[in-house]
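Peer 1: Have a look at this fold, sequence not included:
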C-alpha cells in the first residue's frame, strides 16, 4: 500500500495539468511556464506568458533566463509526446523545482484556455470530452 501512496504522491509533486496551471496563473502564483517545442510549434500557438525554450537549449540558456529559485512548469505538444518530460528532466538536472504539465498545448487548447499566435490571442471552444463546458475546473 505504501508504494502506491508514494507513487501517486510523486506524480502530484512532479506533474500538473492545464486546469491547475491556468488557475495558478489567474491567482498570480509565481512560476515560469516553458514551452519546450521548436520554433514551428511555438509560432503555431503557445500559452500566453510562456517562455520559449526548446529542450536542447535548456542546459545552456536556462540560468540566464530563469532565476533558479523560481518554479518551472514545462509543456510540449500533448499526451503523445514526451518532450515536456525531457525538458523537465533537463531543468531538474540544473536544480530547478520543476513540474511537467500533462496534456501539453493540446489539452490546454481543448480545455478552451487562451493561446497566443502571431495574429493575437484566441481560444477554441471547450471540448466536452476534456473539460466541463461551464467552468474552468473539473472538480476532480
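Peer 2: Sure thing, it's come through. Predicted, not measured: the structure shown is a model, and the values here were computed from it.
Peer 1: Only C-alpha atoms from now on, for both contacts and neighbour counts.
Peer 2: Will do.
Peer 1: if I pick the residue nearest to residue 124 when sequence neighbours are not counted, what's in contact with it?
Peer 2: Closest residue to residue 124 apart from its sequence neighbours, by C-alpha to C-alpha, 6 or more residues apart in numbering: residue 112 at 5.1 Å. Residue 112 makes contacts with 123, 124, 125, 126, 127, as judged by C-alpha atoms under 8 Å, 6 or more residues apart in numbering.
Peer 1: want to compare, so here's the second one:
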C-alpha cells in the first residue's frame, strides 16, 4: 500500500497545471511544451509557444526533433482526454523527463492564458468559474 506522502509526492513530480505552466513560461524556465492532439485540434488553436507532436507520432519523431535533456510538458484537450497521459507515457519510454499538464487545453483557455492558431494570437477570455477575477484598484 502506498502512503499518502508517497502518492502525492509522485503525483506532483509527474503532473502540473495550466497556472504553473504559464508561470514557468513567464519565468523563462527551460522546458518544451508539447501539444499531443491531432492536426485538426492543432489548427483550431493551441498554446502560444507549444510544439505539435501528436501522441501517436512521438516514438517516431521525438528523438530527432526534441532534445532529450530538456524536460517536456504535454497536454491534450481536457480532463476528459487521456491523450496527455498517452503522450507522457511515450516520452517516458524514450527516457525524457516528462510531466502532464492536467486540465489540458480546456483549462488553459478557461484561465485566459495566451492561445493562437495559424492566423495569429486569439483573444484571451477568462472564465469566472475557474478564476478569481479581482476588480482593479483605483488610486
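Peer 2: Looks like it arrived, so ask away. Note that the structure is a prediction, hence the values are computed from the model and not measured.
Peer 1: ok so, going back, ok, the residue nearest to residue 124 of structure 1 to residue 21 of structure 1 distance?
Peer 2: As judged by C-alpha to C-alpha, to the nearest Å, residue 112 of structure 1 and residue 21 of structure 1 stand 13 Å apart.
Peer 1: again, but for residue 116 of structure 1
Peer 2: 16 Å.
Peer 1: can you check residue 7 of structure 1 too?
Peer 2: Residue 7 of structure 1 is 21 Å from residue 21 of structure 1, by C-alpha to C-alpha.
Peer 1: More neighbours: which of the two?
Peer 2: residue 21 (17 against 11; other C-alpha atoms under 10 Å).
Peer 1: wait, what's in contact with the more buried one?
Peer 2: residue 101.
Peer 1: any idea how far it is from residue 103 of structure 1?
Peer 2: Remark: distance between residue 21 of structure 1 and residue 103 of structure 1 (C-alpha to C-alpha) = 11 Å.
Peer 1: Residue 59 of structure 1 too?
Peer 2: From residue 59 of structure 1 to residue 103 of structure 1 the distance is 24 Å (C-alpha to C-alpha).
Peer 1: likewise residue 69 of structure 1?
Peer 2: Taking C-alpha to C-alpha, one finds residue 69 of structure 1 at 25 Å from residue 103 of structure 1.
Peer 1: The two: which is more packed in?
Peer 2: residue 103 (21 against 10).
Peer 1: Quick check: buried residues in the strand or helix carrying residue 12 of structure 2?
Peer 2: Using DSSP states H and E, residue 12 of structure 2 falls within helix 4-14. Judged by neighbour count (16 or more other C-alpha atoms under 10 Å), helix 4-14 of structure 2 contains these buried residues: residue 14.
Peer 1: Count the neighbours of the alignment partner in structure 2 of residue 109 of structure 1 for me.
Peer 2: Alignment note (TM-score structural alignment): residue 109 of structure 1 maps to residue 109 of structure 2. Neighbour count for residue 109 of structure 2, taken as other C-alpha under 10 Å: 21.
Peer 1: Comparing whichever strand or helix holds residue 109 of structure 2 with structure 1, how large is the average distance?
Peer 2: Per DSSP H and E: residue 109 of structure 2 is located in helix 104-110. Mean deviation of helix 104-110 of structure 2 from its aligned counterpart in structure 1 after superposition (mean C-alpha distance after the TM-score superposition for structure 1): 0.3 Å.
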